[in-house]
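In: only the shape, not the letters, is given here:
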């Protein structure tokens, strides 16, 4: 399991009927069925189908990673989003910046891989 294999190829998606309105306000200008998933009448229009069973959810996670990366530092965090999008992710980033007591800047030297699930975890530092 890796970012490259399991997440990075998730495409943007949208209702095909919404595309003309989006393009009229200079959004989705490069969208096509070659680089995005088109949806109409609850059906995927792309001949090859989805790249992942959960491609829509994976793309939402990619959006969140990209949006939160704009904070300027890599994050070790949990993210739980429901129907999130760029606007909500932006609100989250602003809330993080406004609440400095809700996060801590740590060195990558203080990270290790947990034996439990193979997920990164903070190593306790300065605690005996």
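Out: Perfect, I can see it now. Please read these numbers as outputs of a predicted model, since none were measured by experiment.

In: contacts, neighbours, all on C-alpha from now
Out: OK.

In: the longest helix seen in the chain packs against which elements?
Out: Longest helix in the chain, counting residues (DSSP state H): helix 55-69. Contacts defined by 3 or more CA pairs under 8 Å, 6 or more residues apart in numbering; DSSP states H and E place helix 55-69 against strand 12-15, helix 86-98.

In: save the ones you listed as CSV, and put in distance to residue 104 and mean neighbour count too.
Out: Listed next are these as CSV, based on distance: least, CA to CA, whole Å; neighbours: other CA atoms under 10 Å:
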stretch, distance to residue 104, mean neighbour count
strand 12-15, 32, 17
helix 86-98, 11, 14
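
In: next up, a second structure to put side by side with the first:
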């Protein structure tokens, strides 16, 4: 199994969640061993996708370099990771990735348009060898050894529409597209009002997020899945975990996980080489992975 990139450059224009202004996103192919590289075309700054370059995790995953940032990268990265892409240049002309409809469905469509191209070097993958957990009170995120890739997420909100939800994704590219990609981000009306008072979430609408008041959902079309909230948390987690730099094999488990806990988990994982092994997928070892990303 070989490393991949996209067959051709593709682009779209969407609204940035926080500033509410149009953002042009362009994806371009890269050669083997290039990794995922972000580039701000408006200020001519490249930012490598590494945990060291994460500068904020309060409301989204934000990477930065020398004071230049790119925010809300996780929805797009979730799709990139699910498609098994190893090498990609991500170009934006502003400080955030467009929010689109609040899910990763638009990014999946963009990658389908671009197509996937095999390169000349073997694909590298990380196998989790030891259990790693990051915990804060009742909240935790955990990686553990497993022969396959699974995401098991539980959330609890004191809201009548959400309450407690759990979802387990047995990962393949198809299961991701069918079960996770369309799940939208969500927020509460009082939070949106507060953020707007601070000059944030100016692009947030019922077109790109599920919004709830104290008792109900305000979106007239309702939910795409009865448990759309926890499915979106898995979408976020997949995007956040892509910062380890490659696809991995193991189980991810979370109770009320967050961007911040996911970032701390990637840092903890990479801190000790005994936590993992990196293998090149050649010969028979690739069979299961090829099924996952077919």
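Out: Ah, there it is. Treat the numbers as computed from the prediction; the structure is a model and nothing was measured.

In: where does the TM-score land?
Out: The TM-score (TM-score structural alignment, normalised by the length of structure 1) is 0.79; 116 aligned residues with a CA RMSD of 2.1 Å.

In: if we can go back for a sec, onto which residues of structure 2 does the longest helix of structure 1 map?
Out: Here helix 55-69 of structure 1 aligns to structure 2 at residues 228-242, judged by TM-score structural alignment.

In: and for the matching stretch, what are the contacting residues?
Out: If you take CA atoms under 8 Å, 6 or more residues apart in numbering as the criterion, stretch 228-242 of structure 2 is touched by 61, 73-79, 81-82, 103-104, 151-155, 162, 165-167, 179-181, 183-186, 257-259, 262-263, 266.

In: okay, residue 54 of structure 1 and residue 11 of structure 1: tell me how far apart.
Out: From residue 54 of structure 1 over to residue 11 of structure 1 the distance is 11 Å, taken as CA to CA, to the nearest Å.

In: nope, residue 80 of structure 1 is what I was after
Out: Applying CA to CA to residue 80 of structure 1 and residue 11 of structure 1 gives a distance of 20 Å.

In: residue 88 of structure 1 now?
Out: Taken as CA to CA, the span from residue 88 of structure 1 to residue 11 of structure 1 is 19 Å.

In: find the nearest non-adjacent residue to the spatially most central residue of structure 2, please.
Out: Central residue of structure 2 (CA atoms, centre = their mean): residue 239, 1.6 Å from the mean position. Leaving aside its chain neighbours, residue 239 of structure 2 sits nearest to residue 78 (3.7 Å; criterion: CA to CA, 6 or more residues apart in numbering).

In: which of the helices or strands spans that neighbour?
Out: Assigned by DSSP states H and E, residue 78 of structure 2 belongs to helix 74-82.

In: next SSE downstream of that helix?
Out: For helix 74-82 of structure 2, the following helix or strand on the C-terminal side (DSSP H and E) is strand 88-92.

In: that following strand packs against which elements?
Out: Against strand 88-92 of structure 2 (3+ CA pairs under 8 Å, 6+ apart) you get strand 22-29, strand 36-40.

In: residue in structure 1 matching residue 120 of structure 2?
Out: Residue 120 of structure 2 maps onto nothing in structure 1, by TM-score structural alignment.

In: distance of residue 120 of structure 2 relative to residue 4 of structure 2?
Out: Counting by CA to CA, the gap from residue 120 of structure 2 to residue 4 of structure 2 is 9 Å.

In: more neighbours: which of those two?
Out: residue 4 (26 against 12; other CA atoms under 10 Å).

In: alignment lookup: that one to structure 1.
Out: Matched to structure 1 by TM-score structural alignment, residue 4 of structure 2 sits unpaired.

In: picking that back up, which one's more surrounded, residue 54 and residue 11 of structure 1?
Out: Legend: neighbour count by other CA under 10 Å for residue 54 of structure 1 and residue 11, higher for residue 11 (22 against 11).

In: and that one, what's its match in structure 2?
Out: Using TM-score structural alignment, residue 11 of structure 1 sits opposite residue 184 in structure 2.

In: count the residues that sit near residue 38 of structure 1.
Out: Neighbour count for residue 38 of structure 1, taken as other CA under 10 Å: 23.

In: in terms of helices and strands, where is it?
Out: According to DSSP H and E, residue 38 of structure 1 maps onto strand 36-40.
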